[in-house]
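Peer 1: sequence unknown, structure follows:
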């Protein structure tokens, strides 16, 4: 049938499937395969994988929340020279960025003048 009757975390639910069938018009797709719809005064996304809102690129986020009237598939956002390409949030994954000296990176922290020095009698 193309929907999940009892779960919402792994695909579209019955309500989303029905809304898409009745009033949904596909507006566009992003690089991850997520499909964006509009209809009945609402906008929504059907995720290509698990339902994870951090996988929605910024330009589509603006459109979904009606901050922007035109969909990125119709009028792309201008790209600034200093902007990096969008990527999903890697926090909590093996691709997470770790600062130098992070214990989870397996490195030792560099010494600091503010480090504790134990007092010894007679010194």
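Peer 2: Arrived safely, thanks for sending. Nothing here was measured: the structure is a model prediction, and the numbers come from that model. Residues are numbered from 1 along each chain as shown.

Peer 1: only C-alpha atoms for contact and neighbour calcs from this point on.
Peer 2: Fine.

Peer 1: OK, contacts around the spatially most central residue of the chain?
Peer 2: By CA atoms, centre = their mean, the mean C-alpha position of the chain lies nearest to residue 54, the distance being 1.7 Å. When contacts are counted by CA atoms under 8 Å, 6 or more residues apart in numbering, residue 54 is found next to 88, 89.

Peer 1: this is the comparison structure:
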């Protein structure tokens, strides 16, 4: 392991597991499964002493690369948020037709959505139609 790799592990939270997450894994984190993006899911078994601060089973994800919460697939999202009790790896989960595949968050990039009328849009704002009268204190 290179020095740069060690420093990246210590000082970044957005890239894979932090030192705190690794510590939690070493204290009894149980591997539950892996999704199609390579994200790995863990839980702390429901032990009242270990989970007293949480009130329920502690669950977390170690991202395979850049940590982006929207990269969790729908089936795993339900498990990580305690909506369902069984992880998708245990039930041969098949996404429903209305569940969309993950798309990267484009906010802050040139590919970000910029609606018509936005100050950052390349399109021209439509002209006022005359059906609006600005408020003034004299009225």
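Peer 2: Nice, I can see it. Computed from a predicted structure; not experimentally measured.

Peer 1: TM between them?
Peer 2: Here the superposed chains carry a TM-score of 0.69, computed using TM-score structural alignment, normalised by the length of structure 1; 115 aligned residues with a CA RMSD of 2.8 Å.

Peer 1: what do we get in structure 2 for the residue nearest to the centre of structure 1?
Peer 2: For residue 54 of structure 1, the aligned residue in structure 2 is residue 70 (criterion: TM-score structural alignment).

Peer 1: Residue 102 of structure 2 versus its match, what's the distance?
Peer 2: 7 Å (CA to CA, to the nearest Å).

Peer 1: likewise residue 7 of structure 2?
Peer 2: Looking at residue 7 of structure 2 against residue 102 of structure 2, where the rule is CA to CA, the gap reads 30 Å.

Peer 1: same thing with residue 93 of structure 2?
Peer 2: Residue 93 of structure 2 sits 16 Å away from residue 102 of structure 2 when distances are taken as CA to CA.

Peer 1: show me where structure 2 has helices.
Peer 2: With DSSP state H as the criterion, structure 2 has helices at 3-11, 19-26, 74-80, 88-91.

Peer 1: Name the residues that touch the third one?
Peer 2: Helix 74-80 of structure 2 is contacted from outside by 35, 59, 60, 61, 84, 85, 86, 87, 88, 93, 95, 99, using CA under 8 Å, 6+ apart.

Peer 1: Could you report the neighbour count for the last one?
Peer 2: For residue 99 of structure 2, the tally of surrounding residues (other CA atoms under 10 Å) stands at 10.

Peer 1: Okay, strands next: where are they in structure 1?
Peer 2: Under the criterion DSSP state E, structure 1 contains strands at 25-29, 35-39, 42-46.

Peer 1: for these, which one sits closest to residue 19 of structure 1?
Peer 2: Proximity to residue 19 of structure 1, assessed across the strands of structure 1 by CA to CA, is greatest for strand 35-39 (8.3 Å).
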